[in-house]
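Novice: I'll drop the sequence and a predicted model, then ask my questions.
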Amino acid sequence: MKLAYFLSTLLCSTVVTSQEQDAPNLIVIMTDEHNLRTIGAYRDLMSNEQAFPWGEGVKVDTPHIDSLAKEGVLFNNFYAVTPLCTPSRASFMTGVYPKFTGSSWKNHGKLRKKIRTFAKEIISSSDQYKSAYYGKFHLNGKSLSTSDFGDPNRKFGFQDIDYQYNRGHWKYFEETATNLTAYEWDARQKFISNGRNEEDYYATDFLFQKAIDFMDKKSQNGKKFAVMLSIADPHDPNFVREPYASMFSNLQFQLPKTAEMARARKPGIPEWAYLGEGSMLTDSSGSSRDIDSNLNFALQQTFGMIKLIDDSLGKMLDFLESRGIKDDTVIVFTSDHGDMMLEHGRVNKGVPYKSSAQVPFIIRWPAKIQPGKVVETPYTSVDFLPTILGLMGISTQTTTHGIDASSEILGDQIISKNENQIRFLTDSKGRDWMAAITNRYKLILSASSPWLFDMEVDPDEILNFYDDPNYADVVAMLQGPLIEASKKYKFSINKKSFIANTPSCKDSIDEIENWQGKVCEDVSSSEFSGACQVWDFVQNSCPKTCGQCCSDSEGEIWLFKALRTCADMTSDIRFCRQEAAQLFCPKACGLCPQ
């Protein structure tokens, strides 16, 4: 019996040791606000028109990021579950939708303290792993301080957080024996004078080097490492160190085609796609598409930031090669959300357009992943945790909302596509929308008319196919699951209202035919108050504004956590106080002339 017990113990010990030896290292690199079209590997999958929206050949080369895709797998439909910093990061870390992560469903909110992250799952799986987090966290609330590094009470599975900070887009770090201090761009003179080497202090260089130092130390000590490196670039402020600041000074960016169309309302844009600060001005001294010189400088600097990130990644890849741990290391390259970069006349994020919501997601693991693989199946931030744990062979009892994509990653197909998989996106607190996506279609429901994009027919995401009878089956396939997801996952719009069918009486959102530069909103102003009576073409384009139609709509509207019809409006006086109800059911709400 003793011999049997000894052999059993030895066998189990040998198996565990073998599993631990086979376990890979992990590096997760997350940039901030990164447009897909600034990465060569993604441009290679696009038409020229899609790849170069700012003009032919206006690009930044990213050979090191591209190499990850050539040697690994690129996800061509990976979305930020919410295209906003904090909620996107929260879902990425935990595998659940934003409302389940704590107050981090709002920007600058706090991740729920006892929630489990992918890092916690990894270090719990084996004491061989040592974990660390470098860079921007943005999950510890509103705290913003130049000395706010590493809250020891909020590690979330990251053992070393000495170089983790909560908020800010710091450009420099200075470290002494006792202090670590962050600085903004306006402190640059301090780091380029008195013989200092700016590269030693600039944030991207500094954080990459600290991460490499950690990995070097752990690998030499026979430990496995799990590192997350969160770089705050290429998010604004749009400044970068030399020589990257001057590297793209010869580029003249042009206004993307979609921005020209949005400004002219040819065709009109969805209500959730308001132009705001994104209604960009062109440079009057240049051609009609040359953008304003200040914007041009900002985009040149953005390209510079991305080039520096790529070069820094190159140094990290060289380190892995030199230490002989390339094959045993999983590298994930992604971003928290995209950046419109003038597409559709907008900057920043927060909308369901591809450039805002879709993010790069590339994984390299030479020992296991077939090189050059492309996954067309849609996935989102909530899918990262189950996917990375599945890929690394780590089991978990933690409940997630995500899908484990590891079997698709490790499959034999070079191009992998599940056309039936539906994933969901939710706004956080801004324009109140939600979306269902497949690899081809995107349905958006909001407080105004529903929108359906066919991204194969219309990669610019300009045309609305919702009311096209040829797409009725697509709408039916997406709309029910989206509404159910909004209830199950507590999307923010679920507490408000959204329109599930196109209103019967509505104005055109396009420029009024025969009246250049004018839309129906202009007709309601005092300057053009008589236009409806004078011109038939105004009445045709703007029947609602001109009082030519006032009828209730067929279909349903979401009010007070339930789908309702116009016949329900009289059952509760609260219903008709909602703007969406007034748009959808004007007659039932008593808004039609007698």
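Specialist: Cool, got the structure. The structure displayed is predicted, hence computed values, not measured ones. Numbering: from 1, shown residues only.
Novice: from here on, just use CA atoms for contacts and neighbour counts.
Specialist: Noted.
Novice: buried set for the lengthiest helix in the chain?
Specialist: The helix that spans the most residues within the chain, counting by DSSP state H, is helix 293-322. Under the neighbour-count criterion of 16 or more other C-alpha atoms under 10 Å, helix 293-322 has 293, 295-317, 319-320 buried.
Novice: distance of the residue nearest in space to the middle of the chain from residue 506?
Specialist: Most central in the chain under C-alpha atoms, centre = their mean is residue 337, positioned 2.4 Å from the mean C-alpha point. Between residue 337 and residue 506 the computed distance is 33 Å (C-alpha to C-alpha, to the nearest Å).
Novice: report all helices and strands that the longest helix of the chain contacts.
Specialist: If contacts are counted by 3 or more C-alpha pairs under 8 Å, 6 or more residues apart in numbering; DSSP states H and E, helix 293-322 sits against helix 63-70, helix 203-220.
Novice: now it and helix 63-70, what's the angle there?
Specialist: Calculated by axes from the mean of the first three to the mean of the last three C-alpha atoms, to 10 degrees, helix 293-322 forms an angle of 60 degrees with helix 63-70.
Novice: re earlier: quick one: contacts for the residue nearest to the centre of the chain?
Specialist: 32-34, 79-80, 82-85, 88, 349, 356-359 (C-alpha atoms under 8 Å, 6 or more residues apart in numbering).
Novice: just the helices in the stretch 1-150 of the chain please.
Specialist: 2-22, 40-43, 48-51, 63-70, 85-94, 118-125 (DSSP state H, counting those that start in this stretch).
Novice: out of these, deepest packed?
Specialist: Sort these by mean neighbour count, taking mean count of other C-alpha atoms under 10 Å, and helix 85-94 sits at the top with a mean of 29.
Novice: quick one: that one to helix 118-125, angle?
Specialist: 20 degrees.
Novice: strands along the stretch 51-200 of the chain, start to end?
Specialist: 73-75, 78-79, 129-136, 160-165, 172-175, 180-183 (DSSP state E, counting those that start in this stretch).
Novice: next, the one to line up against it:
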Amino acid sequence: MKSLRRLFFISAVVILGGLFTTQTVSAQNGNKKNLLFIVTDQQRYDALGYAGNTVIKTPNLDRLAEQGAYFRNAYTPCAVCGPARSSMLTGSIVEHTGVNSNSQTYYYNGEGVMTMPTFDEVLAGNGYHCEYYGKWHALSSHAEVYENPVQYAENGNSVFGPGGQSFIWRDDLNTLGPAPGPGDGEFIDGMSRWPYLANPLDRFYGMSWQDLQNQNLKHSQPDQHGKLNLDVEHTMTAFQAKQTLEAIERLKDTTFSITCSFHFPHSPMLTPEPYYGMYLVEDMIPPVSINDPMNNSPYVNSNSRQKRTEYADPDKIKYMISEYYGIITEIDDWIGKILDKLDSLGIADETLIIFTSDHGEMLGAHGMREKNIFYEESAHIPLLMRFPGEVQAGTNVDSYVSLVDLFPTILDYLDLPERDSDGKSLRGLIEETDTVHGQYVVTEWDRENISNYMVVKDGWKLIIPYTIKSIVINAMYDLNSDPHEMNNLLGSNPNRASYMDKAEELRACLLEWLAAKNSVHYYSVSQRDLMYGGKPTGNNAAFVSQELPELIAGDTVTVSITMKNTGVTAWTNRGQFRLGSQGPADNEIWGFKRVDLTEGDSILPGAEKTFTFEITVPEADGIFIFQWQMVQDGEEWFGAKTEIKQVISGNPGAYLDACDEISNWNSSAGLSLNTVDQQQGTGCLEFSAASTDEFKKVFAKPYNSRGSVESTELKFWYYVSDVSQFESSNQVEIGSAGRADQDEYNWNLAGLSNGWNLISLNISEAGVMGSPNLNAINWFRIYRKKTGPVTTRLDGIQLIDSEAGPVYTLLVNSGSGGGNYFEAEELTIMANPVFDERIFDKWVIESGSPLIADSSAATTTLTMGAGPAVIRATYKSTVSVSDRESLNMDVEIYPNPAKKEISVAFTLEQPSEITISLLDLSGREVGNRMKDIHMNPGYRVLKIPVSSMRPGVYIIKSDINGQLYVKRVMIQ
């Protein structure tokens, strides 16, 4: 897969390179302008001496500010690592990058994510030599532009993959010899694997390292606090700075872009002496807001605030402030060495330096740690620029700016052509020629059930969700009189009406910004009730009818769907009402995911709308669902879904469990097998109760998904009789430990509707416990808390790797070795032994195109062809000719093709036991099996009804006294 990603990237660079070659750029015309981009992780705006902090020591960052431009009001585009960095690198807002969580970084393979180039990809296309050191935390495919001499750690992992910076650092630490074991009061730092002495803020302070092992307690990064027992010259900060220094020295005669991305001051809050203890704990001052009750705040439950109450302890938080300041001073010392290196090499004047951070740190403000919210400590960040001769020393910029603005700023100052982005060059603000940009700034977080937008103007801040119905409260703060954001002027404030004019002024700025970005959220934000908060939308819809021709792979056909407005709001194009694809939501299986209303449409309550449109039926192998539902984009899916039309094309793929049998399945209330309303095969599992555990199974034989974490999906059908009985607490689990909460992947299910739902869950987006193995899955579970009885059903569980190529099913009759295999894969097949007068004769290919190495050998190898296959071991007898004739009968299938029923005819020479099964091409039983039928000698015919079967090619498997006969049949 890595080679495929690399091939795609190289192709993209070639295309982009074609665009760049027509331009005359500084890197190619001798006018040398370098870029040194320094970014920390989780450094708040006021953790800087130049910002007015009289406690922290940052003389080198202060020097940088004095020699260039200091931006007093710089904000992150999103107070979360991955989204912030993706936006910073590309100059694109979060809504446009599609990166709204840390899970959409590194090897995430979802479509439409971070499709735009980074500034370093643009620079590389214009002749720059680009290298990057430290934390990456964006889509790894964009890091292929970097020419670092060392690209992989000794364990084979890329330095631009998950954990990459830790792996390469530990390679360096390994040269010091084995790390010492933990002593009294010490734990092990999960990043360096060296011991540290815990202080009272550490979650497990007072316990021993052995206690943690005995109780299997996990020590996460944010929970670790103390003195790292590692020489100061070997910390991660020192290592990343040294890499940068070496790169500057090596590239001094080139035109370069070098990024130094420090991991710290992100957790764990661990540093060695002299930085640990540099700031006396007793001298640290807790935040003013540390005991804020937050009774009228959207963040009252954020960042584990109610559970991690130690961060609201004024005495304990002093330890964290001391650690945090010490870590930043360590970073500052190394930045001083980097600045000195530029000076000593004589290239400081030709190097643009930018220093910033991806987001801030709460550091006990409002009793919280970490980031993730729009309060100043989390969203407001430092930003410094120095470029002698271009940026006047001592420049202070008070205008509001975003990290999104850095992309166009870099291209501007490096004399490169302007490119499309969501930001604007900061040159005009630095030189005081721009009087428009910078009047306000917007920060976003594009996900459900949180505050989604923050807009700040003139010291006033508005924080709101982006939907009409969200129950997250509105908030507005006057930072001029309330800098610690303890007095929400909206929400439940009884005097909120007197602040509506200011709130609407700020909303107008936000709407201007959303309109300029062509945001899908514009309409809902414009309709949000700032006075009273969330309210029902009044949207509802009923499915009336649909007209579908026969869906044949590759055909383009016209379809129509009629929906009725059963709500209280009119459907209009301006209101962003559309027909949207389901099964799963927002898929583009049929060529697109939305069908628009016309500009003149206004579908009033009680009226119907017929959507007529063309679709293209997919040709790829798999199971495809044609289903649609009304959606108000930016707000909600609503109303009934259309009837499901299922299309099976080619080989639908292998099943973790077809759910056609109830054996080994368990629940908290008993299960039944439903053979009437299944989505595939002969049945589905059914649960009916109000209890929590619905479906769980331990698989006796582990299932090999043959997929990767990056590109494998868990797919299954899930029926719900009444979603209103569901509480929010739920989970889907698969694992390799044969039990819950150990070596498992897990997800929460949301957005379900009554009836059947096709669930698609990316392994790359799962929660992870332990070390689950996709090649040995032996656990599955769904549980959900409920308010009353509900019926749920489960069918067709699959694990499918979309990048691994098609997997084809091999059926081995009278032998072993069957399963699901890739084209050209080699495997071993073995004929079953027999204990009568017969001996093995040869292998016979009943269907498909596999290659059998030695068809006359009972044990041999088979190479899979480009499609499903059926093979059979045949046997010859050592008895008389007449006896042999009785063993090799002819089985006749008619009519073929069939519509209503299939006849299976044969002549029996002796009393016999017969079982007949109908299979699809993947080997699943799809009809009611005729099992263990006793028949006397003579000409016999068995009839199988098939009128309810979907058209297609099937397999009739007849077992007569243990001898298998397989025939293909077409059902029309």
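Specialist: Sure, I can see it. Everything numeric in this text was worked out from a predicted model, so none of it was measured.
Novice: just to revisit the earlier point, distance of the residue nearest to the centre of the first structure relative to residue 357 of the first structure?
Specialist: 6 Å.
Novice: got it, and residue 26 of the first structure?
Specialist: Applying C-alpha to C-alpha, the value for residue 26 of the first structure to residue 357 of the first structure is 25 Å.
Novice: neighbour count: these two, which is higher?
Specialist: residue 357 (28 against 24; other C-alpha atoms under 10 Å).
Novice: quick one: map that one onto the second structure.
Specialist: Counting by TM-score structural alignment, residue 357 of the first structure corresponds to residue 379 in the second structure.
Novice: show me what contacts residue 95 of the first structure?
Specialist: 117, 381, 382, 383, 384, 385, 386, 400, 401, 402.
Novice: just the buried ones out of those, please.
Specialist: 117, 381, 382, 383, 384, 385, 386, 400, 401, 402.
Novice: and the third one, that's in a helix?
Specialist: Yes. Assessed by DSSP: H, G, I helix; E, B strand; the rest coil, residue 382 of the first structure belongs to a helix.
Novice: for it, give its distance to residue 402 of the first structure.
Specialist: 5 Å.
Novice: what is in contact with the two at once?
Specialist: In contact with both residue 382 of the first structure and residue 402: 95, 96, using C-alpha under 8 Å, 6+ apart.
Novice: thinking again about what came up before, which neighbours do residue 337 and residue 357 of the first structure share?
Specialist: Taking C-alpha under 8 Å, 6+ apart as the contact rule, residue 337 of the first structure and residue 357 both touch 79, 80, 82, 83, 349.
Novice: what number of residues lie near the residue nearest to the last one when sequence neighbours are not counted?
Specialist: Spelled out, it's residue 349 of the first structure. Distance criterion C-alpha to C-alpha, 6 or more residues apart in numbering; nearest residue to residue 349 of the first structure, sequence neighbours excluded, is residue 356 at 4.8 Å. Using other C-alpha under 10 Å as the criterion, residue 356 of the first structure is surrounded by 28 other residues.
Novice: who's in contact with residue 356 of the first structure?
Specialist: Residue 356 of the first structure makes contact with 35, 83, 337, 338, 339, 340, 348, 349, 350 under the criterion C-alpha under 8 Å, 6+ apart.
Novice: what does the fourth one correspond to in the second structure?
Specialist: In other words, residue 338 of the first structure. Using TM-score structural alignment, residue 338 of the first structure pairs with residue 360 in the second structure.
Novice: got it, and residue 399 of the first structure?
Specialist: Counting by TM-score structural alignment, the partner of residue 399 of the first structure is residue 420.
Novice: so what's the counterpart of residue 60 of the second structure in the first structure up against?
Specialist: Residue pairing (TM-score structural alignment): residue 60 of the second structure is matched to residue 64 of the first structure. Listed by C-alpha under 8 Å, 6+ apart, the contact set of residue 64 of the first structure reads 310, 311, 313, 314.
Novice: now do the contacts for the residue mapped onto the third one from the second structure.
Specialist: Correspondence of residue 313 of the first structure to the second structure, assessed by TM-score structural alignment: residue 335. With contacts defined as C-alpha under 8 Å, 6+ apart, residue 335 of the second structure is in contact with 60, 61, 241.
Novice: coming back round to it: which SS state does the residue nearest to the centre of the first structure fall under?
Specialist: Classified using three-state DSSP, residue 337 of the first structure is coil.
Novice: cool, and residue 296 of the second structure?
Specialist: Taking three-state DSSP, the label given to residue 296 of the second structure is coil.
Novice: these two touch, right, it and residue 485?
Specialist: No. In terms of C-alpha atoms under 8 Å, residue 296 of the second structure does not count as a neighbour of residue 485; the distance is 10.9 Å.
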